[in-house]
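1. please find the sequence and the predicted model below.
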Amino acid sequence: MSSSSATRRQLLARTGALGASIAFAGSVSELFAGTASAAPHTGDAGYGALVADPDGLLDLPAGFRYRVLSREGGPLRSGEGAVPSSFDGMAAFPGRGGRTHLVRNHENRQNARHRVPVVDGLTYDPQAPGGCTALTLDGRHRVLDERVAIAGTSTNCAGGPTPWHTWLTCEETEYKAGEEGYAKDHGFIFEVDPSDPRRTGAHPLTAMGRFQHEAVAVDPRSGVVYETEDAFQHPFGLFYRFLPERPLGGRGSLRAGGRLEAMRVPGVPDLSAVTEPGTHLDGVEWVPVPDPLARHTPIRHQDFGRGGITHAQKLEGCYWGGSCVYFVSSFARRGEGSAGDHYGQVWKYHPGRRRLTLVVVFGPDTDIQLPGESPDNICLAAGGGLMVCEDGGGAQHVYGVTRHGEVYPMARGRQNIGTDDEPEWGEFAGITFSPDGDTMYVNCYSPGTTFAITGPWHR
């Protein structure tokens, strides 16, 4: 293990009387590899204070506007049933004639208010309530179509886009056939074609593993797929890579199979033990998963031989940038079995160097209960910078982070799902930008709402 000193930068952004805050330490500029150049640094981060929305849905800075594209419980334009609940991961893809295709996950469990409708040819397990829906938008963000893209899956949390413009939707569950009313095993990744879901159908990519999937990122040069496991109970999740038999083969190629491996960092059984941003962990190893289908034992419990395997609590977002893959650990708590406490980490893995680097640590230095912790979905902004969906307590925000590490509020949810005396707000999820970078799409998890946000992004 080698370590390099890093300039520690503590930054705090406070928004409104609710006092939501977030802080970062580390080399934030490393997160933006491969993005467009940011505007010159002026020391005045963001787009100004959030303006209260008179309609009580979404507060944004002055000059920005939103359009509600979809809300749970409304009718699908396809006539297949109601818009499902629990809006989660999402991605935007270019379509013909200036259109945009949005694919949206529904993290439905068996108690879902609105299940994903069962549709012939698109359903894996008729007893499972989750899946994806696909929206087609015109150039003015008007919804032309909204339909089921895959059904009969469970707890579809996040996922990731492929270089050939399909969506990999991830089941964050490990229920087997006969448990909780399910007819088939769950915990898989499925491929979804946003323009024509029937081309991909409902086929589990079993070689990619059966575990509590969160997100994926594809190396566009090698076709290797990196996968995070969102396990918040001990033993915690693993970070995986999948080596496909037909790398970069296009739609359907992942069904040809491949090899699943888990990351081992020698001498580091738990990533939360690393606390100093800029720390390099060299000599990363990849160990074959003994039983990717977890027939008898969940993968994170399996025997990886001498040296064990490296775990991390609550592994969430994952994306490819430049020549590296980045992934998020949303939090770690000693009281729950982690080696250390933190409020969120972003890690960078460089495949060519076999080097893992702790890039950023989120959160204040003291009270772990303060809001502003627990980064979840993240995306790179088209104009340079990062957008982070908060998944902590209290008010829920989308935060922006400049290349210089300055943090600013971008949006605040206003839909109270609690009471007047004890208000509660649904988390944000599925943040993504349109192919031209002029529109940010984001979901409110509950009540399920998809927003299209336009404004002076390149100001």
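-> Ah, there it is.

2. C-alpha only now, for contacts and for neighbours.
-> Will do.

3. residue 276 belongs to a helix, doesn't it?
-> No. Counting by DSSP: H, G, I helix; E, B strand; the rest coil, residue 276 is not part of a helix but coil.

4. which SSE is the residue nearest to it when sequence neighbours are not counted in?
-> Excluding its sequence neighbours, the residue lying closest to residue 276 (Cα to Cα, 6 or more residues apart in numbering) is residue 358, at 7.3 Å. Per DSSP states H and E, residue 358 falls inside strand 355-362.

5. how about residue 249?
-> Residue 249 belongs to no helix or strand when assigned by DSSP H and E.

6. so what's residue 323 up against?
-> Contacts for residue 323 (Cα atoms under 8 Å, 6 or more residues apart in numbering) come out as 33, 350-351.

7. here comes the other one, which I'd like you to weigh against the first:
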Amino acid sequence: MGINRRTLLARSGQLGLGVSLFGSVSGLLGAPTAAAAAVGQDFSGYGPLVDDPDGMLALPEGFAYRVVTEAGRTRTYEGDPSPGIHDGAAAFAAEDGDVLVVLNHEVRGGPDDDGAVPHADGLVYRDDTGGGVTIIKTTPEGELLWETVGVAGTSTNCAGGVTPWDTWLTCEETEDDGHGWVFEVDPHDLDANQDPEPITTLGRFRHEALCVDPDELTIYLTEDAEGPNGTVYRWSPPSGFRGRSGELKTLDAGDGELAAMACTDADGSLVEDLAQAAQVDTVYAVDWVPIEDRAAEEGPLRGAEGITRAAKLEGAWWSEGGAWVVSSFADSHRGQIWFYDPAAATLRLTTVFATEVDGETVEAPDNIVAAPYGGLIVSTDGDGDNHLAGVSADGEVYPIARSQMDSEFTGPTFSPDGTVLFAGIQKPGVLFAITGPWQQRGAAGESGSRSSGGTADATERRGSSSTSRGSARSTGQTRRRSSGGASSRDSGSAR
């Protein structure tokens, strides 16, 4: 028998916690460049990947994984099979020391399709669609405690981004049937997710990912689209915007300013396509072209004149005082990473894919996150093998994991203490917790401060967000494996 949502909230200590959590991420959103460079420039990776006898993840020697959730095998707290088609994710600190992972499900069809998010009472945007978001609680080591619905009845929930006020903004990568919006999911206050409404001020388009400047509360959004290709948008908040859970959906569609990126080269000419840059350290000047028709009633927003576009704009992440943006595909190479510096109003090409390293071909970057020890982590979605890969501070790429499941990696995100890397395989939908001898930013045993993508210590919060373990554990089996050795299995506790 399923447990109703109010019982879950009461048992997990989350009932009635509708408080501002501003500050719990803000200290992590601007990791010092010097600290990142000190680790990244001397670090070239963890070594060759060792095939998994269970056929799931190839990892470097000394690393291990645990299956957290698996579509159709583990179950939600309410008793439904875990949904699938995993994509963007983020990890947050629960006040009791456990971890809350918010996970997108990129389901394009209806509520009865494979992998669809269950239509939980009060959490459904539209009855005819099967996408959405789940919230997963784990131990600090990544062992599943429970999973529940954050939002349902949305479509094609691809990536998104964390906010400085400690919530998740999930993005619909579609313009079909009135979709194409951003929704907010609060992992700490489950009641705040009732009656989901689109954030119309952020525009209607094929949203991919976003990141937030913690000082200015400006939001940068990527668009994965074609006919024409997508672009990068900037949303500047209206006067008086404070950045609190639920505040964005209360704004009118015309509040603040939504604008599209326009890059110019050294000659002052418009850069029509980011793919024309092949040389690392290419720098463009950036202006922003205001978008008036945010609901796309007169056609796609990306049809604006005088803007810069790219094929398959993907992940976005804020750290080091700017926005990292992924352009996953170009004719002459298989992906780029760009850094937008708002102070200088410049866009710089930092990394070019494809890369051959340790016997692996790493190409087509997608989701992106800052590593606790410096540099970046990307998931890939290419035509060949798909990887989790690191990018050092000087732009060098190294493999961390290879999918052996014939599907792309999604949603890399580190636990708040930097010891567990959560990542998904999209189809059918598996969430992994990966552990190993991660590099350290500071002295031995110190993981250092993280860039955005999780939360800071619970003591930094305003208010309380206790999410105690309670008695809830979803039924299912987890696997732990040390790379290069035989796999072992331990069963999760039944509810």
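-> Thanks, I have the structure now. These numbers come from a predicted model, not from an experiment.

8. in structure 2, what stretch matches the strand holding residue 358 of structure 1?
-> Using TM-score structural alignment, the residues of structure 2 aligned to strand 355-362 of structure 1 are 346-353.

9. and if you look at stretch 373-386 of structure 1?
-> Under TM-score structural alignment, the match for stretch 373-386 of structure 1 is residues 363-376.

10. that stretch: end-to-end distance?
-> For stretch 363-376 of structure 2, the first and last residues are 15 Å from each other (Cα to Cα, to the nearest Å).

11. ditto for stretch 61-79 of structure 1
-> 36 Å.

12. how close does the residue nearest to residue 276 of structure 1 sit to residue 188 of structure 1?
-> The gap separating residue 358 of structure 1 from residue 188 of structure 1 is 28 Å, by Cα to Cα.

13. picking that back up, is there a quick ChimeraX command that grabs whichever of the contacts of residue 323 of structure 1 are buried?
-> Provided next is the ChimeraX selection string for whichever of the contacts of residue 323 of structure 1 are buried by 16 or more other Cα atoms under 10 Å:
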select :33,350
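
14. redo the contacts of residue 323 of structure 1 as JSON lines? Include secondary structure and distance to residue 248 of structure 1.
-> Output for the contacts of residue 323 of structure 1, formatted as JSON lines (DSSP: H, G, I helix; E, B strand; the rest coil; distance: Cα to Cα, whole Å):
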{"residue": "33", "secondary structure": "coil", "distance to residue 248 of structure 1": "22"}
{"residue": "350", "secondary structure": "strand", "distance to residue 248 of structure 1": "19"}
{"residue": "351", "secondary structure": "coil", "distance to residue 248 of structure 1": "17"}
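
15. I'd say residue 246 of structure 2 and residue 189 touch.
-> No. In this structure, residue 246 of structure 2 is not within contact of residue 189 by Cα atoms under 8 Å, at 10.7 Å.

16. re earlier: show me the contact partners of the strand holding residue 358 of structure 1.
-> Residues from elsewhere that reach strand 355-362 of structure 1, judged by Cα under 8 Å, 6+ apart: 22-28, 30-31, 274-284, 342-350, 373-375.

17. go again using 7 Å as the cut-off
-> Under the contact criterion Cα atoms under 7 Å, 6 or more residues apart in numbering, strand 355-362 of structure 1 has outside partners 23-28, 277-284, 343-350, 373.

18. could you do stretch 53-66 of structure 1 as well?
-> Stretch 53-66 of structure 1 is contacted by residues 47-52, 410-415, 451-456 when judged by Cα under 7 Å, 6+ apart.

19. what residue of structure 2 matches up with residue 320 of structure 1?
-> Using TM-score structural alignment, residue 320 of structure 1 lines up with residue 318 in structure 2.

20. from residue 372 of structure 2, how far off is that match?
-> Distance of residue 318 of structure 2 to residue 372 of structure 2, given as Cα to Cα: 13 Å.

21. which ones are touching residue 205 of structure 2?
-> Taking Cα under 7 Å, 6+ apart, one finds 174-175, 180-181, 300-301 in contact with residue 205 of structure 2.

22. now, which of those sits nearest residue 142 of structure 2?
-> Checking the contacts of residue 205 of structure 2 against residue 142 of structure 2 by Cα to Cα gives residue 181 as the nearest, at 30.7 Å.

23. number of residues surrounding the closest one?
-> 26 (other Cα atoms under 10 Å).

24. map it across to structure 1 for me.
-> Checking TM-score structural alignment: residue 181 of structure 2 goes with residue 188.

25. for residue 388 of structure 2, same thing?
-> Under the alignment (TM-score structural alignment), residue 388 of structure 2 pairs with residue 398 of structure 1.

26. which strand in structure 2 has the most residues?
-> strand 144-154 (DSSP state E).

27. so which of the contacts of strand 355-362 of structure 1 sit within strands?
-> Judged by DSSP E, the contacts of strand 355-362 of structure 1 include 24-26, 279-281, 345-350 as members of strands.

28. would you reformat the residues you listed as TSV and include distance to residue 259 of structure 1?
-> Output for those, formatted as TSV (distance: Cα to Cα, whole Å):
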residue	distance to residue 259 of structure 1
24	36
25	36
26	34
279	29
280	27
281	24
345	28
346	26
347	23
348	22
349	19
350	20
